[in-house]
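Novice: okay, sequence plus prediction incoming.
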Amino acid sequence: MTKTFRAALGIGLAALIPLPAAAIDYPTAPNNTPNRITISCFRGFLPDVIWDRPNSVFVDDLVKYGYDYPQAFAIAEAICRDEYGVNNQGYMTQRLQQLIRDTPPKG
């Protein structure tokens, strides 16, 4: 086999490897699972939470869940600005579940 063919084969096979972490930022499909909330945060290049903020898909999913926009943004920002959540998806999920239990949607 030629080097070009081997390189193309390697790239093709690498593309087939499932990457579940890459799916974190995909928005929830409409009318698919209405209670699914996508936790998605912008992380700056520093390990500190200086520029960290929620991505719009996170806030939009909280609004679809039943929160009004200011409350959804406040919850999402609390999750994304928590320093213990950096590179710790499990903690962010538990923290979100706790906030939803403590402050359920009004509607």
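Specialist: Here it is on my side, so go on. Numbers count the residues shown, from 1 in each chain.
Novice: hey, let's count contacts and neighbours off CA atoms from now on
Specialist: OK.
Novice: could you pull out the helices for the chain?
Specialist: Taking DSSP state H as the criterion, the chain carries its helices at 3-15, 56-65, 69-80, 89-102.
Novice: turn those helices into CSV, including mean neighbour count.
Specialist: Below are the helices of the chain laid out as CSV (neighbours: other C-alpha atoms under 10 Å):
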stretch, mean neighbour count
helix 3-15, 10
helix 56-65, 20
helix 69-80, 19
helix 89-102, 14
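Novice: presented hereafter is structure B, for comparison with structure A:
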Amino acid sequence: MKTTLMVALLAGLAIPAGTAAFARGDTPSKPDSSPKGTINISCYRGIARTVAWDRPNAVFVEDLIKYGYGFKEAHIIGERVCRDEWGVGDHGHMKETLLRLLRESPPTGR
């Protein structure tokens, strides 16, 4: 009974958390929607302005892989950009963070 109640409570919390981002208009970019050679900075922010749930969307990681990074490197860079608390609501800061990371750790190929 206790487990069932806990699962029901978590399921009830998961539904609003998943839909809140789309209610704000924060839908992720479609794959292959950017011109060749560009990187979509696309992050899932969750329902809060804190970085508790933040992570890179698949299109962000895929664009970094196309740029020349391996999956692990691309995911680490995406996590770093998306989980930077100064980047919440500041797309310019996110872009500068990404450009700095690309300069500091250029892709080495696969």
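Specialist: The structure has been received and is ready for your questions. Because the structure is predicted, anything quoted here is derived from the model rather than measured.
Novice: related to what we said a few turns ago, and Asn35 of structure 1, which of the helices of structure 1 is closest to it?
Specialist: Checking those against Asn35 of structure 1 by C-alpha to C-alpha gives helix 56-65 as the closest, at 6.0 Å.
Novice: any idea how far the closest one is from the chain center?
Specialist: Computed by C-alpha atoms, centre = their mean, to the nearest Å, the chain-centroid distance of helix 56-65 of structure 1 equals 11 Å.
Novice: now that helix on structure 2. Mean distance?
Specialist: Superposed on structure 2, helix 56-65 of structure 1 shows a mean distance of 0.2 Å to its aligned residues (mean C-alpha distance after the TM-score superposition for structure 1).
Novice: where does that helix end up in structure 2?
Specialist: The aligned range for helix 56-65 of structure 1 in structure 2 is 58-67, by TM-score structural alignment.
Novice: residues making contact with the matching stretch?
Specialist: Here stretch 58-67 of structure 2 makes contact (C-alpha atoms under 8 Å, 6 or more residues apart in numbering) with 28-32, 37-43, 71, 74-75, 78, 107.
Novice: equivalent analysis for stretch 79-98 of structure 2, please.
Specialist: Ile41, Cys43, Tyr44, Arg49, Thr50, Val51, Asp54, Arg55, Pro56, Ile77.
Novice: nothing else from me, thank you.
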